[in-house]
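Chemist: Need a 3D model of the sequence below.
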Amino acid sequence: MATAQELVVDVSRIKKAINSGIPLTITSYTLPHEIEVYIEEVLETFLKELGQAQLKDYLSYCLRELAVNAKKANTKRVYFMERGLDLNNPEDYKLGMTNFKQETMENIGHYLQLQKEKGLYIKVILHVKSQIINLEVRNNVAITKTELIRIHDKLARSRQYNSLEEALTQVLDDSEGAGLGLVILVLMLKKIGLDEDCFDIVASDTETIARISIPLDQTRVENLSILSQAIVDQVTSLPQFPDNIVMIQKLINDPKSEMADIARQISMDPAMTADLLKIVNSAQFMLSKKVDSISEAVKMVGIRGIKNLLYSYGTQKILGDDTTDKRILWDHSYKTAFYAYNLAKNFRKDRNLLDDVYVGGILHDMGKIIFANVHPDLLNKIKAFCSEKGIPASTFEDLSAGLNHAEIGALIAEKWNFPDNLVSAIRLHHDPNVAPTEFKDLVETVYLANMLCEYEGGTITFDQIDKKPLTSFGITNENQLEALLDKFAAGFKRENQRVRS
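Modeler: The predicted structure is shown next:
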């Protein structure tokens, strides 16, 4: 996402964030008026792309209220620090709040400058994931127990109001940021069919997070799922997995098979043999010497490694790389695979994971490549299907733009009888936190490798990367990420040069 200071709404980046399940982040230290306007413009575009433009006025108010409250909370911190008062001491708190509003308003420039110097931010995050729109406002100070009690009291009282008029008849304490504004926020949510349970404030030792969660229109979700399945069912141009590869896979799965049987079957296909040897001799396997025969390759790489190679090799043969769009997608997939392999190699030390993350990286964007394969006659069939089922044209446009590409790729992978771990890597590569426990390492690694590629390309910022996978790999700040990326990028460049030579 463009930094807030640029004040230019980048529509293409917002679309990419939506289609890839990546959060949009806007950070400010002083929240001037022009930043508030920019946030509103980004929200408007974000909701429009999601087909939820009707929510704009209600959610604009909510975001603005939460952002202003976060700004006030930061101001309160520097005000108390300057006066030598302890926010967590009830007597100090009462004393500080006596003149807080008047004194900070009279000298707001001074206190905003202090906030900036101390790095106290207001961070607005827009994110759609698992068919839920999440709007968050974060500030990097811990909320006190007293403040949290006051906020929960306001929220509890807001339940009794059905209109703004009712709320205004009550005497509300306006010395705190969490006053009438929060009550109006809950009323706004009620107007769009949500209750106060969709709003929450989460406290940690370092951050306070105010979050609004909005389920996407259920009809639209169902339509996307129906369309995804329809495409998988009707893509007749995509055959079943090649017979020769299926036969080799059966041999690999047969406990009675020997290495020599597998190698002999592969060797019967000269093109496959040449391609597999090329892959086996790549940096992925880090072999000490060049391998010239498939029999030796099977011994060196192992059964699991060969099996995974066959999945990626067969997929690439079926989907092809005969257009510029597909070549760009495959190039991204190769880099993701290389980065995933190196993440696993440096941080996980699991040989089986090394094999799995490489092929998971190659295949993670299968859904996008499948859409690039769709012929005009199929597009017409799908459009007719939409008309027959009463599905809006905009839903199909969402799908063709990439929304649900992970689900389409996973459905095709299931059609080709891929193992569950690879199906999960494809389906969840934008949503690693919901991965089954047994596949979590694989999905997290493919996710982070994909994010490294996106970060390297300048299409996302560090703030847009999910913190849980980062923490899982011991990455706590942007400098660490950049150092790691520099190392991987140099390795990928050397590998490409070696392959071409």
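
Chemist: hey, let's count contacts and neighbours off CA atoms from now on
Modeler: Noted.

Chemist: And the strands in this structure, which stretches?
Modeler: In the chain, the segments counted as strands under DSSP state E are 24-28, 122-129, 132-139, 199-203, 208-215.

Chemist: Go through the third one and flag the buried ones.
Modeler: Think strand 132-139. By neighbour count with 16 or more other Cα atoms under 10 Å, strand 132-139 contains the buried residues 133-139.

Chemist: Export those to a markdown table and append columns for distance to L399.
Modeler: Converted to a markdown table, these look like this (distance: Cα to Cα, whole Å):
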| residue | distance to L399 |
| --- | --- |
| I133 | 17 |
| N134 | 21 |
| L135 | 23 |
| E136 | 26 |
| V137 | 29 |
| R138 | 31 |
| N139 | 35 |
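
Chemist: ok, now which ones touch G84?
Modeler: Residues near G84 by Cα atoms under 8 Å, 6 or more residues apart in numbering: none.

Chemist: likewise V301?
Modeler: Counting by Cα under 8 Å, 6+ apart, V301 has contacts 280, 285.

Chemist: In stretch 462-474, which residues are buried?
Modeler: Going by neighbour count (16+ other Cα under 10 Å), the buried part of stretch 462-474 is 462-466, 469-470, 473.

Chemist: Alongside the first, I'd like the structure of this one:
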Amino acid sequence: MSEISLSTAKIQKAVQAGVPLSITTYTLPHQMELYMAEVLTAFLKELNQEGMIEYMVYCLGELTTNAKKANTKRVYFKEKGLNINDPHDYETGMENFKNDTLDNIRYYLQLQKNAGLYVKLILQYAADKIKIEVRNNADLTATEYKRIHDKITRAQQYSSVEEAFSAAVDATEGAGLGLIIMVLMLAKIGATGDSIRVFSENGETISRIIVPINKEHKEKISMLSKELVDIIDTLPQFPENIARINTLLNDPNLKLSDIAAQISNDVALTADLLKLVNSAAFSLTNPCHNITDAVKLVGINGIKNLLYSLGSIKSLGNSTKAQRLLWNHSYRVAFYSYNLSRNFYASERAVVDDSYVCGLLHDMGKVVFDSAHPKLIEKFKKLCEAKALSSSVFERLAAGTNHSEIGSLIAEKWNFPKVITESIRYHHAPTSASNDTKKLVHIVYFANMISHYQENEIEFYQFDPEILKEFRIENEEQLQNISTRLQKAFKEET
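Modeler: Coordinates of the predicted model:
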């Protein structure tokens, strides 16, 4: 399109991170309708849901047209001196609404824009479901609410579009046949009757469609992810020295002096432990140079987390530019996670202790393709071909789609504790975490989102509102304040 460009990078980021993607318009010109359809098409293609495109584009057109019409009604009724919430005035106004507005549509659209009435599209993929919302900032009247829900209920009684056409319908507001057809179309892609909701909330009318992604495709992706982990025979275990110390840590009779002695035998591990102890995380008055003191300061759990971190980095690799960029992002998220845990969960030692390692390893699924040998990549490509999957499926997996599941499967293969595994699996879907890990998952999600926000890869509206509330963020200014403080502290630390 000439004036509105489609950002495929933003769509990919929204799909991979499970964050909402929003488009707002005040007059919904034809060019904007085409653009919205184009974005939805690209969004569904990114999810390999091409079979839904025709149906969902139709639904989008119906919902945006209805939202635009609702806004036009508000300015029309106001100009005519009619109360849209009064049933008698409503019937009176609707008698000439269609003809009056069609004859002078530009005038009424300009009134909408002047009044700040918008139509907003929100797309989101999360928890294996696709959500499409169309919002306009005007509450439904009682009459509108009743008519919409009557149409949805009626649609569920029809078995085909032809049957709906032949049925007698009320012609006062264009018969509402489009809404009935939309419900029937959703049924064709496996959506149930409760997949669509229309309601008012906080001064907005929200038309929401939630449909599951194609079950067969989901199962194929999960199968591929598991087979990918199985064929990565270059990652069978941790480095031998780290695995040995990790095993010793499970001995309840082991003394801290014994652990210190084992670590002292490994120069690189000793250096990493001292580096950690002397970081801002421990805020020591004087630098620690003794490995025995360092072990006492960090504790058994801290040593374990250090081993998980070092083992992952050494096994997955950090030699290429792409790998270094990924780990640099992970170090930032780890630092942010630790500082957020200290500020918001200071009294919960386990949360604070585990926050750094959970933040550091959250993206390890992305590193797999960068660390994999070319022969492994070729083997995985052939696996996709054998399963009759298009090359785009492989390309999207390689680009990071499903990296959360791939990373968590590797963590399970290495017998990582549940809190680390779930932080990896759910860092883009924090509300899916179990109760015993959700605090850490929420911390890692928030730290990761802040990092991407600082890179201008996401916007404020894309943060989960419930997570913002948990960290006492009510507006973007507060988010910017906490982001600036974390960024400044990280620069000082590095």
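
Chemist: Any chance you could compute the TM-score here?
Modeler: The pair, once superposed, lands on a TM-score of 0.91 when counted by TM-score structural alignment, normalised by the length of structure 2; 493 aligned residues with a Cα RMSD of 2.7 Å.

Chemist: got the residue ranges for the helices in the stretch 1-150 of structure 1?
Modeler: In the stretch 1-150 of structure 1, the helices defined using DSSP state H, counting those that start in this stretch lie at 11-20, 33-49, 56-82, 90-106, 108-117, 145-158.

Chemist: An error on my part: the question was meant for the stretch 351-500 of structure 1.
Modeler: Applying DSSP H, counting those that start in this stretch to the stretch 351-500 of structure 1 gives helices spanning 351-363, 366-373, 376-389, 393-400, 405-415, 420-427, 440-456, 467-472, 478-500.

Chemist: now for the last one, which elements pack on it?
Modeler: Secondary structure elements in contact with helix 478-500 of structure 1, counted by 3 or more Cα pairs under 8 Å, 6 or more residues apart in numbering; DSSP states H and E, are helix 324-347.

Chemist: Report the aligned residue range of structure 2 for the helix it packs on.
Modeler: Mapped onto structure 2 using TM-score structural alignment, helix 324-347 of structure 1 spans residues 321-344.

Chemist: Quick check: buried residues in the matching stretch?
Modeler: So for stretch 321-344 of structure 2, counting by 16+ other Cα under 10 Å, buried means 323, 326-327, 329-342.

Chemist: before we move on, the earlier item: can you redo the buried residues of stretch 462-474 of structure 1 as TSV with distance to D205 of structure 1?
Modeler: Compiled in TSV, the buried residues of stretch 462-474 of structure 1 are given as follows (distance: Cα to Cα, whole Å):
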residue	distance to D205 of structure 1
F462	21
D463	19
Q464	21
I465	21
D466	19
P469	20
L470	19
F473	21
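
Chemist: and which of these is nearest K349 of structure 1?
Modeler: F473 (12.2 Å; Cα to Cα).

Chemist: Pull the contacting residues for A126 of structure 2.
Modeler: 18-19, 429.

Chemist: and with 10 Å instead?
Modeler: The neighbours of A126 of structure 2, taking Cα atoms under 10 Å, 6 or more residues apart in numbering as the test, are 14-20, 212, 428-432.

Chemist: Got a ChimeraX select line for the buried ones in those?
Modeler: Filtering the contacts of A126 of structure 2 down to the buried ones (16+ other Cα under 10 Å) takes a single ChimeraX command:
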select :14,15,16,17,18,19,20,212,428,429,430,431
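
Chemist: Distance to E348 of structure 2 added to the contacts of A126 of structure 2, as CSV?
Modeler: Listed next are those as CSV, based on distance: Cα to Cα, whole Å:
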residue, distance to E348 of structure 2
A14, 32
V15, 33
Q16, 31
A17, 28
G18, 28
V19, 29
P20, 31
P212, 37
H428, 23
A429, 23
P430, 19
T431, 20
S432, 22
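
Chemist: before we move on, the earlier item: mind putting the helices of the stretch 351-500 of structure 1 into CSV with distance to E36 of structure 1?
Modeler: What follows is the helices of the stretch 351-500 of structure 1, written out as CSV (distance: least, Cα to Cα, whole Å):
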stretch, distance to E36 of structure 1
helix 351-363, 39
helix 366-373, 35
helix 376-389, 39
helix 393-400, 28
helix 405-415, 33
helix 420-427, 36
helix 440-456, 26
helix 467-472, 26
helix 478-500, 26
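
Chemist: can you tell me which of these comes nearest to L194 of structure 1?
Modeler: Nearest to L194 of structure 1, of all these, is helix 393-400, at 23.3 Å by Cα to Cα.

Chemist: count of residues packed around E82 of structure 1?
Modeler: 11 (other Cα atoms under 10 Å).

Chemist: from memory it sits against T104, does it?
Modeler: No: under the criterion of Cα atoms under 10 Å, E82 of structure 1 is not in contact with T104, lying 11.6 Å apart.

Chemist: re the thing from before, which member of the buried residues of stretch 462-474 of structure 1 is positioned nearest Q52 of structure 1?
Modeler: Relative to Q52 of structure 1, the closest of the buried residues of stretch 462-474 of structure 1 is Q464; by Cα to Cα it sits at 22.0 Å.

Chemist: Can you verify my assumption that the closest one contacts I125?
Modeler: Yes: Q464 of structure 1 lies in contact with I125 (Cα under 10 Å); the separation is 8.7 Å.

Chemist: what do these two both touch?
Modeler: 23-26.

Chemist: If you rank those by neighbours, which is first?
Modeler: Counting neighbours by other Cα under 10 Å, L24 comes out on top of the shared contacts of Q464 and I125 of structure 1 with 26 neighbours.

Chemist: Pull the contacting residues for that one.
Modeler: 1-2, 13-14, 16-18, 42-43, 46, 124-128, 135, 460-461, 463-465.

Chemist: let's see it at 7 Å
Modeler: By Cα atoms under 7 Å, 6 or more residues apart in numbering, the residues touching L24 of structure 1 are 1, 17, 125-127, 464.
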